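**Student:** how would this look folded up:
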Amino acid sequence: MNELDTSGAGTVDGRGSGHSNGHSNGHGNGHGGHGGGDDAEGGRLNGYADGDAYVRHTGPKVVALGGGHGLSASLSALRRLTDDLTAVVTVADDGGSSGRLRRDMGVLPPGDLRMALAALCGDDEWGNTWSRVIQHRFRCDGDLNGHAVGNLLIVALWELLDDDPVSALQWMGRLLGAHGSVLPMSAVPLDIEADVRGHDRTAPTLVTAVQGQHALAKTPGEVLGIRLTPANPPAVPEAVAAVRDADWVVLGPGSWFTSVLPHLLVPELAAALVETKARKVLALNLAPQPGETDGFSPQRHVEVLAEHAPELEFDVVLGDRDLVDDVDELTRAAAGLGGQVLLAPVAVGDGTPRHDPARLAAAYGRIFTARERIAPWR
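**Tutor:** This is a model prediction of the structure:
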């Protein structure tokens, strides 16, 4: 198997498709208890806020940022490699069940948080069952129609815990036996506004302000840039601390303008991403998203990110070897971020643009185990 070339902003064409070995994480079965983890070599004994219990973590400290299906795919892969995993999730959804709860109750949109929790559920009977339960949507003629069970559980916990979003998500994670933690990137609901050229099909050169994640995800035309409302929102302190304390930070894959880039517009979180000593991976999408990133090449995704966060650097840009047409251009774009390219088979292989968790885990595993050959700690 080829190793990462660290002589410069090189390209690695990963031809292996081996599966990574999972780690025992010592989590309880959902009853709120956490047993001691494996006494694996290199494990860290950390205090755990559950009585006098402790948990020994195996694997690196990893923070994954994003939202929606892209973050879910990344978490499903990463939980196979480490049990010290934190998801930092965007909170700008304004559609569907999340949008209704947000408007009716003034809460954070819970949908992307729920999906992250579901992705962290184990592969045993407990995990599979609870993942299905919280993802289940009611189908009826009444007000519950379309609501996801997990969304309602999260909002109920927020109400019971005096709108403490972090504690509520910790309780949900304990119920599910989640293999990691989930945090919102901000404690206030956010709105996304974008400048879009050609949103009005009758005026293809006109630049229009499009408001809301739901509208932006379906917009025709070219998205030129995004901003958040309120501007300069506060970050959740625990999310900032997790990024600063991480060994690895993974950004993407996911809807580029509505799930990935919003993290870079929260000042405290953006500063933590720039200043952390963690090594960083940018995981690319497998295909452009209709409307939001129509016509985007892999390198254009990288360039747009650099435009929104010019000081942010990455060690590795991860793409699928069969879906990158211009490797030289992607290598050039990655070098602009200070990193190199790893090409590996990460798609499901049936022609649909979906990440395969086992293949994605194998790619992340190659990156993590090559850590001494990537770059010195900053």
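
**Student:** drop to CA atoms for contacts and neighbour counts, all remaining ones
**Tutor:** Noted.

**Student:** What segments of the stretch 51-200 of the chain are strands?
**Tutor:** Along the stretch 51-200 of the chain, the segments classed as strands by DSSP state E, counting those that start in this stretch run 54-57, 62-66, 85-89, 181-184, 191-197.

**Student:** I'd like these as a markdown table, with distance to residue 210 and mean neighbour count appended.
**Tutor:** Listed next are the strands of the stretch 51-200 of the chain as a markdown table, based on distance: least, C-alpha to C-alpha, whole Å; neighbours: other C-alpha atoms under 10 Å:
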| stretch | distance to residue 210 | mean neighbour count |
| --- | --- | --- |
| strand 54-57 | 44 | 21 |
| strand 62-66 | 21 | 29 |
| strand 85-89 | 22 | 28 |
| strand 181-184 | 24 | 25 |
| strand 191-197 | 5 | 22 |
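
**Student:** Tell me which of the ones you listed sits nearest to residue 366.
**Tutor:** strand 62-66 (14.4 Å; C-alpha to C-alpha).

**Student:** quick one: contacts of the closest one?
**Tutor:** Outside strand 62-66, the residues that touch it by C-alpha atoms under 8 Å, 6 or more residues apart in numbering are 71, 74-75, 82, 84-90, 242-243, 246-254, 259-260, 263.

**Student:** tell me the angle it makes with strand 85-89.
**Tutor:** 20 degrees (axes from the mean of the first three to the mean of the last three C-alpha atoms, to 10 degrees).

**Student:** before we go on, could you also do this sequence so I can check it against the first one:
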Amino acid sequence: MSLVTGQIPLVPPRPADRPGERIKVAALGGGHGLSASLSALRRLTPDITAIVTVADDGGSSGRLRAEYDVLPPGDLRMALAALCDDSDWGRTWRDVMQHRFRGTGPVPSSLENHALGNLLIVTLWELLGNPVDGLKWAGALLGARGTVLPMSTTPLTIRGSVRDEVEGDGVSLRQVDGQANLAHASRFGSIQSVEIEPADAPACREALDAIELSDWVVLGPGSWYTSILPHVLLPELRRALESTTANRLLTMNLRTQTRETPGMSAADHLEVFRRYAPDLRIDAVLVDPSVVEDVEEFRAAAARLGATCFFDKVGAATGRAVHSPLRLANAYHDVFTSFCSRDTGSEEP
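**Tutor:** Next comes the predicted model:
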């Protein structure tokens, strides 16, 4: 129902295409980081394919994954919601997809903390028997400005090695299984390495095609070890990223000191990425100058990836460490335009 007129639209509205909108973009990541990039990119083009991590095992997604043996729907739901446009239809369905049930009755609710969008996606999967088809139907219902795909149709598990400090200035390494457990464990130690299981899981075929046919591939922002790196840990996906003729853009986070990356600088993030994907060339790195402590060190790390640095203020005006969709869209536009004009110069922070 339209929140303005109180009437139910017969079809979801489609934004009119404008000249220059037809650039094809594949955006990779998960969670709030991918939502940020999608919210920006949908302001630039309707040809977006979101390729989403499928290793979440916490909260509503983890419960549905365990109970129904399906892909975790949460990050896929967030990507769909981010692609809803700013019309009555889009805003209403975005809120519907993100709505979480909170029981208020005297009896504990089995729906407690489930997101309605997660239940809708799992319903479509059960009815259609195909995760890609289910996401297409969900996108059509929402009027999503783009396509959402899982990075693999096989549920993945993240395993990490966490370095803990012990008494006597010693250290110990312990193995942690599961994304939720790894995020919790990293509060008390630093992640040293990550891997996914099954290590040889097949990538989603449609995702591989989207990477091959895109003009730009955008990775990040997002949790470095659990949202960004899984895409290069999947062999088929990493090879597709290495071989595509698309330009590749890596978007940095607005904070370097997170639960997953304590003590790491912005340059350290790039070095970790290069360690897991040494043959993957990155064309551009977009970073807010506020997170770069040593500009020359950062430029050098980017150069080892083959990348040109673009410094731009992309954080929200509130000062919180969240991306502004409009600022990020403008920054993406500048990067895309720069490469189209063969001018790869960058602005100083």
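
**Student:** before we move on, the earlier item: can you put the strands of the stretch 51-200 of the first structure in CSV and add distance to residue 332 of the first structure?
**Tutor:** Output for the strands of the stretch 51-200 of the first structure, formatted as CSV (distance: least, C-alpha to C-alpha, whole Å):
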stretch, distance to residue 332 of the first structure
strand 54-57, 37
strand 62-66, 24
strand 85-89, 29
strand 181-184, 33
strand 191-197, 26
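
**Student:** Out of those strands, flag the one nearest residue 133 of the first structure.
**Tutor:** strand 181-184 (17.8 Å).

**Student:** Contacts made by the closest one with the rest, please.
**Tutor:** 85-91, 113, 116-117, 165-166, 169-170, 173, 236, 238-239.

**Student:** What range does it cover in the second structure?
**Tutor:** Aligned by TM-score structural alignment, strand 181-184 of the first structure falls on residues 147-150 of the second structure.

**Student:** Identify the residue nearest the equivalent of residue 132 of the first structure over in the second structure in space, chain neighbours excluded?
**Tutor:** Per TM-score structural alignment, the equivalent position to residue 132 of the first structure in the second structure is residue 95. Leaving aside its sequence neighbours, residue 95 of the second structure sits nearest to residue 81 (C-alpha to C-alpha, 6 or more residues apart in numbering; 7.9 Å).

**Student:** Let me know whether the one you found touches residue 94 as I believe.
**Tutor:** Yes: judged on C-alpha atoms under 8 Å, residue 81 of the second structure makes contact with residue 94 at a distance of 4.7 Å.

**Student:** who touches both of the two?
**Tutor:** In contact with both residue 81 of the second structure and residue 94: residue 142, using C-alpha under 8 Å, 6+ apart.

**Student:** Between those two, point out the one with more neighbours.
**Tutor:** residue 81 (28 against 23; other C-alpha atoms under 10 Å).

**Student:** need the contact list for the more buried one.
**Tutor:** Each residue near residue 81 of the second structure by C-alpha under 8 Å, 6+ apart is listed here: 93-95, 97-98, 142, 144.

**Student:** Residue 199 of the first structure too?
**Tutor:** Contacts of residue 199 of the first structure by C-alpha under 8 Å, 6+ apart are 206-208, 219-222.

**Student:** 6 Å instead?
**Tutor:** Applying C-alpha atoms under 6 Å, 6 or more residues apart in numbering to residue 199 of the first structure gives the contacts 220-221.

**Student:** got it, and residue 44 of the second structure?
**Tutor:** residue 21.

**Student:** What lines up with it in the first structure?
**Tutor:** Under TM-score structural alignment, residue 44 of the second structure pairs with residue 81 in the first structure.

**Student:** pretty sure residue 189 of the second structure is touching residue 161, no?
**Tutor:** No: in this structure residue 189 of the second structure lies outside contact range of residue 161 using C-alpha atoms under 6 Å: 9.8 Å.

**Student:** From residue 201 of the first structure, how far off is the equivalent of the residue nearest to residue 95 of the second structure over in the first structure?
**Tutor:** Aligned counterpart of residue 81 of the second structure in the first structure: residue 118 (TM-score structural alignment). Noted for residue 118 of the first structure: a distance of 38 Å to residue 201 of the first structure, by C-alpha to C-alpha, to the nearest Å.

**Student:** Give me the outermost residue of the first structure relative to its centroid.
**Tutor:** Centroid-distance maximum for the first structure: residue 202 at 36.0 Å, with C-alpha atoms, centre = their mean.

**Student:** measure that residue to residue 72 of the first structure for me?
**Tutor:** From residue 202 of the first structure to residue 72 of the first structure the distance is 37 Å (C-alpha to C-alpha).

**Student:** same thing with residue 118 of the first structure?
**Tutor:** Taking C-alpha to C-alpha, one finds residue 118 of the first structure at 8 Å from residue 72 of the first structure.

**Student:** Likewise for residue 341 of the first structure?
**Tutor:** Residue 341 of the first structure is 22 Å from residue 72 of the first structure, by C-alpha to C-alpha.

**Student:** cool, residue 245 of the first structure as well?
**Tutor:** From residue 245 of the first structure to residue 72 of the first structure the distance is 22 Å (C-alpha to C-alpha).

**Student:** who has more neighbours, these two?
**Tutor:** Taking neighbours as other C-alpha under 10 Å, residue 245 of the first structure and residue 72 compare with residue 72 leading, 27 against 17.

**Student:** Enumerate the helices of the stretch 51-200 of the first structure by residue range, in sequence order.
**Tutor:** Counting by DSSP state H, counting those that start in this stretch, the stretch 51-200 of the first structure has helices at residues 68-78, 96-105, 111-119, 125-135, 149-160, 165-176.

**Student:** how about these, which one is nearest residue 305 of the first structure?
**Tutor:** Nearest to residue 305 of the first structure among the helices of the stretch 51-200 of the first structure is helix 68-78; the distance by C-alpha to C-alpha comes to 16.1 Å.

**Student:** what's the angle from that closest one to strand 85-89?
**Tutor:** Orientation note: helix 68-78 of the first structure sits at an angle of 170 degrees relative to strand 85-89 (the same axes, to 10 degrees).

**Student:** distance between helix 68-78 of the first structure and the chain's centre?
**Tutor:** 6 Å (C-alpha atoms, centre = their mean, to the nearest Å).

**Student:** List the residues that contact the aligned residue in the first structure for residue 323 of the second structure.
**Tutor:** Aligned by TM-score structural alignment, residue 323 of the second structure pairs with residue 355 of the first structure. Shown in contact with residue 355 of the first structure (C-alpha under 6 Å, 6+ apart): 346-348.
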